[in-house]
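Participant: the following block contains a protein sequence and its predicted model.
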Amino acid sequence: MIHIQNVSHTFTIGKKGSEKKIPVLKNISFEVAKGEIISIVGKSGSGKSTLLNAVAGFLKPEEGSIIIQGKETTTLTESEYAIFRSENIGFIFQNFQLMPGLTAFENIELPLKIQGIDKHRRFEIVNKIIRKVGLETVFDHYPNELSGGQQQRVCIARALITNPPIILADEPTGNLDSETEQEILQLIALLNESMDITFIIITHDEEVANIAHRKFLMHDGVLKEVVQHAV
């Protein structure tokens, strides 16, 4: 489903004439199968979020190939990738990124409105997702009336609403307490199993990383799979 081959990227810092190039992704290659959960663990500045942005199409790597659903995405224009992204990728953010002036229902509904889905069909789809993520009693609440866990469930529902085959999660439990973190991790595992959704999870939390089928370590721009040995 996702094939990353020899991806490298550098950032340039400093004033013109005294620029310095900082390698952030170094010849990264890996594959993700359909329905697989992978986690990428690393310290801040290790390059893991840069890699996620490359997969999401928000950053075009200087070298290498990224093939998603059989399409070479590094050759797409911004407008082409925007369309591809809306059809294939959902996002779960650490800080939720909900619209404060919209209810939970309206936040979840928003991607469908952007796609031009008619009101009656939107109502059916949103209500189905709301039941799946357990938001039946708070669907008409605004973000500031929701707990952190409820806000993250809204974020997850919004990511699911267009039925994408892939979800990219950036520190999905970073702003949650330990009990709520467990609830969200259980929900992600359930959605993966019941809907066969592929997840790439970026985290610094080992407990979050351990829900994955495979775990990778990012260190100074180099990605290595963590091999679990049987005891």
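Facilitator: Perfect, I can see it now.

Participant: for the rest of this, base every contact and every neighbour count on C-alpha atoms.
Facilitator: Will do.

Participant: give the buried residues for stretch 161-177.
Facilitator: Under the neighbour-count criterion of 16 or more other CA atoms under 10 Å, stretch 161-177 has 161-176 buried.

Participant: so what touches it?
Facilitator: Around stretch 161-177, the neighbours that count as contacts under CA atoms under 8 Å, 6 or more residues apart in numbering are 34, 49, 52, 56, 86-95, 108-109, 111-112, 125-126, 129, 148-149, 152, 159, 181, 184, 196-204, 208.

Participant: just the buried subset of the residues you listed, written out for PyMOL, thanks.
Facilitator: This is how PyMOL selects the buried members of the contacts of stretch 161-177, with burial counted by 16+ other CA under 10 Å:
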select buried, resi 49+52+56+86+88+89+90+91+92+93+94+95+108+109+111+112+125+126+129+148+149+152+159+181+184+196+197+198+199+200+201+202+203+204+208
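
Participant: looking at the contacts of stretch 161-177, which are in strands?
Facilitator: 89-93, 198-203 (DSSP state E).

Participant: included below, for side-by-side comparison, is a second structure:
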Amino acid sequence: MIKLQNINHTFKIGKKGSEKKVPVLKDISFSVEQGEIISIVGKSGSGKSTLLNAIAGFLKLEQGSIMIHGKETTNLTEAEHAKFRSKNIGFIFQNFQLMPGLTAFENIELSLKIQGMGKNARFQVVQNILRKVGLEKVSDHYPNELSGGQQQRVCIARALVTNPPIILADEPTGSLDSETEQEILQLIMLLNESMDITFIIITHDEEVANIAHRKFRMHDGVLKEAVPSAV
């Protein structure tokens, strides 16, 4: 489903004309099969968020190839990337990034409005997603009226509503307490199993990483698959 080959990228730091190039992604190659949960563990600054942005198409790579569903995405224009993401990729963010002036229902519905789906069809789709994530009773609440766990469930529902085959999750439990974290992890595993959704999760938390079918470690821009411990 997803194949990265020889990904390299650098950032420029310093004043213009005397910039220094700092490698952030170093010859990364790996693939992800449909229905897998993949975790990428690493400290802040290791390059894991940069890698996620590259997969999402938010970053123009210097070198390498990214194939998603058999389509080469590295050379797409910004508009082509946006269209491709809207059909294929959902996002879960650490800080939720919900619209404060919209209810839970309206936050989830927004992507369908942008796609031009009719009102009645939108209502049915959003109601179905609300049931899946257990938010039917708070659909008319605004983000500031919801707990952190409920806000993250809205974020997950928003990611799911366009029925993407891939969800990219950036520290999905980083803003949650340990009990709520477990609820969100259980929900991710349930959605993966019941809907065959592929998840790529970046985290610094080993407990979060351990729900994955395969775990990778990122250090100074280098990605390596973690070898499971012998039982």
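Facilitator: Looks like it arrived, so ask away. All figures in this text were calculated on a predicted structure; none of them were measured in a lab.

Participant: just the ones in strands among the contacts of stretch 161-177 of the first structure now: which is nearest Lys119 of the first structure?
Facilitator: Nearest to Lys119 of the first structure among these is Gly90, at 21.2 Å by CA to CA.

Participant: with the first structure overlaid, how far apart is the helix or strand containing Asn120 of the second structure on average?
Facilitator: Secondary structure assignment for Asn120 of the second structure, by DSSP states H and E: helix 119-133. Following the fit onto the first structure, the mean deviation recorded for helix 119-133 of the second structure is 0.2 Å by mean CA distance after the TM-score superposition for the first structure.

Participant: in that helix, what counts as buried?
Facilitator: Of all the residues in helix 119-133 of the second structure, those buried under the rule 16+ other CA under 10 Å are 122, 125-127, 129-130, 132-133.

Participant: out of those, which comes closest to Lys20 of the second structure?
Facilitator: Val133 (46.1 Å).

Participant: once you drop chain neighbours, what's closest to the closest one?
Facilitator: Spatial nearest neighbour of Val133 of the second structure, excluding adjacent residues (CA to CA, 6 or more residues apart in numbering): Arg153 at 6.1 Å.

Participant: give me the neighbour count for that neighbour.
Facilitator: For Arg153 of the second structure, the count of nearby residues is 24 (other CA atoms under 10 Å).

Participant: and the contacts of the helix or strand where His9 of the second structure lies?
Facilitator: Assessed by DSSP H and E, His9 of the second structure sits inside strand 2-13. Strand 2-13 of the second structure is contacted from outside by 19-33, 61-70, using CA under 8 Å, 6+ apart.

Participant: one more time with 10 Å
Facilitator: Strand 2-13 of the second structure has contacts (CA atoms under 10 Å, 6 or more residues apart in numbering) with 18-34, 47, 50-51, 54-55, 59-72, 166, 198, 221-222.

Participant: how about the helix or strand Ser65 of the second structure falls within: buried residues?
Facilitator: Assigned by DSSP H and E, Ser65 of the second structure belongs to strand 63-68. Across strand 63-68 of the second structure, burial judged by 16+ other CA under 10 Å covers 65-68.
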